[in-house]
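Undergrad: Structure of the sequence below:
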Amino acid sequence: MVWTETAPGVFQEDFSGVEKIYRNMSTAFSHIEKEHWGIHCVCRIHLGPSFRNRHIVSALREAWIALMTEYPGLSVVPNGLSKVFVVPDVQAADKWADQTFFVESVGNADSIIANSKPRDLPGLFYLPCSSEIVFLSQHWRTDAIGTSMLLDRFFSIVGQPQDLALSQGRRPEVEKISPSLEDAAGSPENEIPELQEFARQYIDNFHMKAVNAGGLPYRGDSATLPAKTSHQDMVLAKDSTSALVASCKRRNISVSAAIHGALAHTFFSFASPEDQLVDYTTVTAVNMRTYLPWPYNSKAHACQTYVASITPTVQKTSDFCESALALTQEYKTWHTEKFSQSLRWIYRYHAERLFAPRPPGLPPSKPPSGVTLSSLGVIEQYLAGDYGDALQVDKFRFGVSMMTRQILLYVWTFRGQLTLSVNYNTAYHEDGMARDVLSRIVATLKKELELELEAVRL
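TA: So this is what the prediction gives:
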């Protein structure tokens, strides 16, 4: 797909297949002024000595404008099923900052996230009382890894005024807007029967496994409307994190696979005695950036959604190490070149299945209420955290707003500490239920890996 200039300095492009899915999901609850899967990232910053003679709010706002100059996708807005980009001059860039940069002297990060409403632009909030930066974005615009890379560049600009000076006077260019996942992967637009058949089989299998994956108990019924999005976090101490990593290495399993296996055992522990569930399948996010050609696998293309999903299965009868070994292998081998080549058709068929109208007279299906998993790895790969003597990031949290009965488990390591964070909606799950999920995961890791883990709830 290409951007078309519809007026001087005004460009338009259709959403790609994967972008349409994220766009439609984000607007599914717009009638009650809520956004599903709205991205948020919270970073607590510590200012260094080079900030003694600088005005922090001005520095943050100027760096935010500079970031948009480098990543003009931050100023793209939706128009139906198309995206619109207007090349901003200095005055338009300043107006964009008025619409997207905020200083919040009251409230906290959680209240900003919980009370946010659907928007067409991203947002950056500075909270002076807690020294926190809160980044909000639509999921069709970027993903977790992309968010981390965007904020890394933002903090670099804040810490290096010379970078800011270089950006001033530049105008964003449409050529700098990152292409969709399908285009970045080189998925052909013409009909190729072999790729179409692969895509159909992939989506048929994906939906069969995802729909039949079972679920956790939830409050309310199919008519209960969502309330506020919330989260519960559990952080391992540095020594415990190191011990967990070492134990996984000795067993030739990845940390992500160990947590995935513990999540499966946790899921089984919630099943009622009459539940005949024989295995556990969950939708798992996977980073596509690793498999994209240069330059799309670099930080230059942070402002785009380059993530896919797979559906690994854990057999109920398998022991922990057996399932973790199988998951480790699946994480290594799930991707093929044919998958990348079929992406355009995969997302076309996926959208058809997701948004197809229900046939008249068919009873509503039971809403899914499983736990989906996204492991971000070591955050310092994408967000350094140290920016000379200007500032440091000493706290990181990522999540998405949840408006359905599903729980989303994010896992990452930052500053040597592993974090487990569950995102959920308070209309369907109590805080105690979310904490219980985390506690059972950690308890399983302790038992199966024979560890003494020190975990703190935040």
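
Undergrad: going forward, measure contacts and count neighbours with C-alpha atoms only.
TA: Noted.

Undergrad: So which residues make contact with the strand or helix carrying Leu164?
TA: Using DSSP states H and E, Leu164 sits within helix 161-167. The set of residues that contact helix 161-167 without belonging to it, under Cα atoms under 8 Å, 6 or more residues apart in numbering, is 62-63, 66, 69-70, 157-158.

Undergrad: can you check stretch 294-307 too?
TA: Identification of contacts with stretch 294-307 by Cα under 8 Å, 6+ apart yields 19, 71, 73-74, 139-143, 145-147, 149-150, 177-181, 184, 285-291.

Undergrad: try 6 Å
TA: Applying Cα atoms under 6 Å, 6 or more residues apart in numbering, the external contacts of stretch 294-307 come out as 141-143, 146, 149-150, 178, 181, 286-289.

Undergrad: same question, stretch 218-229
TA: The set of residues that contact stretch 218-229 without belonging to it, under Cα under 6 Å, 6+ apart, is 114, 401-403, 424-429.

Undergrad: if we go to 7 Å?
TA: 114, 367, 401-405, 424-429 (Cα atoms under 7 Å, 6 or more residues apart in numbering).

Undergrad: just stretch 274-293 next, same as before
TA: Taking Cα under 7 Å, 6+ apart as the rule, stretch 274-293 contacts 184-185, 209-210, 213, 264, 296-297, 306-316, 371-374.

Undergrad: and this one, so I can compare the two:
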Amino acid sequence: MPWKKVDLRRYERRLDNTEKLLKRVADLFTEYNREHWAVNVLARLQFGEFEEDQLIDALRIAWIQTRHHHPFIAATLRGDNHVYVVPDQREIDAWVSESFFVHKNETLQHFMRTARSAKYSSFHFFPASSEILMRTHHWQIDGMGAIHLLNRFLEIFSAAEALPTFGDEWRRLPPGHAEAAPLPTKLSDETQEAAQRMAQESPFGGKPSIGLEMTPREPGGTRCSMLVFDSVTLGTIVKSCKEAGFSVASAIHAAMIVATQEMAAKSHPTTNFTSVAFYDHRAHLQSPYNDPRAWPMGCWMLGLPFSLPHADFVTHARALQKIYKLPLALDQCAVLKYYDIYMEKLVEALGQPPPPDAPPLTQPQLSSLGVLDGKVQHSYSGKQPVSVEHIEPCLDQMTTATLVFQWSWRGRSFINVCSNENYYEGEYVEKYLARVRVNLLTGLKLKDSI
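TA: Just a heads-up that it's a prediction; the model follows:
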């Protein structure tokens, strides 16, 4: 699905199956003017010597330069097509007015709770807290890609280059995942059947799961609830995980599952925890797309379903370790031979009405981003130096499920639960996080008081 020139300055590409699935899920909430699964990454920054108006101008210029380097941020949709138009100056000005925002009288937290659907991916600056927020459509990027895009923006801001001339930037528009990998898109009957079986094992394909107790009502805004481990505790957790033979991500995910077992909604007619394991596939793409600095954009993640029966922490951690250590090279991972068709099957399943007795999806889903030091620098030295105090991913959540990001940064570990405020009370989510903490530490035979 390469980009094609369809007019003098206009280029289009069909959504691939992953992008199409993400767009179809987002479309379910069009009537609320909200964007389910909008990908957000925020950063709290320290800038050099700037007057506020000068800083805003510098950020605006860097946003324009970021479009020149990574033009997909300015792509729009026409049906199931991505659309990019090489802009003249009038169109650049119009795009900036619809994608660059300064919030002088609003907190980032309030914006996140009330954010609406938008035509473009966007940049937001909150002067009072010295925070920036990059908000992108999920059918354009995944969580790790958003981290790489933040890094590129900060590099570009620090360099303070002159405004670019647009014209050939369309050459840097990313292909779909199947082309970038590449993945097979035409299969035998046998692999078609394997793709269908895997789709049926996915929560998106109707596989039931235990989940948290929720209040059925109209969706509201996104709430993010955070659990933080300091450097001493994180060091102890890492050491204990190595001794036990599994990763920190596997341990945290196991603690999440045990906490879900403890707090499982009584209405769920199953004992298995069914979810999706997410993988960053960038390192396994063909050149040049395996360079995340040059190609941060693109929805190049893998999401493979798994289902685990009721068990204790260690049993879950060992099972998850096998899942997360799955080799992802095309010649080593049989699933990749039919992954694109699997995504197509999920799109088809999403278009079908759910069974009348199907419980809502309320299981927490983990997206582990790992160690982010190095992917985003602590500071950027250039004509406009900038230091990074904190980074945080967050996903707009309109469904009854919760999305949990896990990452470490500057020696601390973070677990961020993204949930919809109308489905889950804040105290309930805090209780869940407390149980995750207890199960993690006790499962690793550590004292809960550390």
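
Undergrad: Give me the TM-score for this pair.
TA: Once superposed, chain against chain, the TM-score is 0.92 (TM-score structural alignment, normalised by the length of structure 2); 444 aligned residues with a Cα RMSD of 2.3 Å.

Undergrad: picking that back up, kindly reformat the contacts of helix 161-167 of structure 1 as CSV containing neighbour count.
TA: Formatted as CSV, the entries for the contacts of helix 161-167 of structure 1 read as follows, by neighbours: other Cα atoms under 10 Å:
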residue, neighbour count
Glu62, 21
Ala63, 26
Ala66, 27
Thr69, 23
Glu70, 21
Ile157, 23
Val158, 26
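
Undergrad: Just to be sure, which of those residues are found in helices?
TA: Counting by DSSP state H, these place 62-63, 66, 69-70, 157-158 in helices.

Undergrad: Now the two most distant members of the contacts of stretch 218-229 of structure 1.
TA: Taking every pair in the contacts of stretch 218-229 of structure 1 and measuring Cα to Cα, the maximum separation is 22.4 Å, between Ala114 and Pro367.

Undergrad: Which residues are in contact with the residue nearest the centre of structure 1?
TA: Centre of structure 1 computed as the mean C-alpha position; nearest residue by Cα atoms, centre = their mean is Ala144, 3.7 Å away. In this structure, Ala144 of structure 1 makes contact with no residue, judged by Cα under 7 Å, 6+ apart.

Undergrad: if you set the cut-off to 8 Å instead, what comes out?
TA: Shown in contact with Ala144 of structure 1 (Cα under 8 Å, 6+ apart): 39, 376, 398.

Undergrad: So the first one is in contact with Arg141, correct?
TA: No: proximity of Ile39 of structure 1 to Arg141 does not meet the contact threshold set by Cα atoms under 8 Å, at 9.4 Å.

Undergrad: so how far is Tyr424 of structure 1 from the counterpart of Pro219 of structure 2 in structure 1?
TA: Aligned counterpart of Pro219 of structure 2 in structure 1: Pro226 (TM-score structural alignment). Separation of Pro226 of structure 1 from Tyr424 of structure 1 (Cα to Cα, to the nearest Å): 10 Å.

Undergrad: Same check on Ser242 of structure 1?
TA: Distance of Ser242 of structure 1 to Tyr424 of structure 1, computed by Cα to Cα: 28 Å.

Undergrad: Repeat that for Ser230 of structure 1.
TA: With distances taken as Cα to Cα, Ser230 of structure 1 is found 6 Å from Tyr424 of structure 1.

Undergrad: now do Lys366 of structure 1
TA: Noted for Lys366 of structure 1: a distance of 18 Å to Tyr424 of structure 1, by Cα to Cα.

Undergrad: Which one of those two is surrounded by more residues?
TA: Using other Cα atoms under 10 Å as the criterion, Lys366 of structure 1 and Tyr424 rank with Tyr424 on top: 28 against 11.

Undergrad: Can I get the contacts of stretch 294-307 of structure 1 in TSV including neighbour count and distance to Leu409 of structure 1?
TA: Converted to TSV, the contacts of stretch 294-307 of structure 1 look like this (neighbours: other Cα atoms under 10 Å; distance: Cα to Cα, whole Å):
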residue	neighbour count	distance to Leu409 of structure 1
Arg141	26	21
Thr142	23	18
Asp143	23	15
Gly146	24	18
Met149	24	21
Leu150	25	22
Ser178	21	28
Leu181	25	24
Val286	19	13
Asn287	18	15
Met288	18	19
Arg289	24	21
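
Undergrad: My read is that Leu195 of structure 1 contacts Gln341, right?
TA: Yes: checked against Cα under 8 Å, the pair Leu195 of structure 1 and Gln341 is within contact range at 7.1 Å.

Undergrad: before we move on, which element is the nearest residue to Glu35 of structure 2 once chain neighbours are set aside in?
TA: Residue nearest to Glu35 of structure 2 in three dimensions, not counting chain neighbours: Ser117, with 4.9 Å by Cα to Cα, 6 or more residues apart in numbering. With elements taken from DSSP H and E, nothing contains Ser117 of structure 2; it lies in neither a helix nor a strand.

Undergrad: separation between Ser117 of structure 2 and Leu59 of structure 2?
TA: Distance, Ser117 of structure 2 to Leu59 of structure 2, by Cα to Cα: 23 Å.

Undergrad: okay, the two: which has more neighbours?
TA: Under the neighbour definition other Cα under 10 Å, Ser117 of structure 2 and Leu59 were set side by side, and Leu59 has more, 23 against 16.

Undergrad: Please name the residues that touch that one.
TA: Listed by Cα under 8 Å, 6+ apart, the contact set of Leu59 of structure 2 reads Phe157.

Undergrad: Over to Gln341 of structure 1?
TA: Counting by Cα under 8 Å, 6+ apart, Gln341 of structure 1 touches 185-188, 195.

Undergrad: still on that earlier bit, just confirm the residue nearest to Glu35 of structure 2 contacts Arg34, I think it does.
TA: Yes: applying Cα under 8 Å, one finds Ser117 of structure 2 in contact with Arg34, separated by 4.7 Å.

Undergrad: Please say which position in structure 2 Arg250 of structure 1 maps to.
TA: Arg250 of structure 1 maps onto Glu243 in structure 2 when the alignment is built from TM-score structural alignment.
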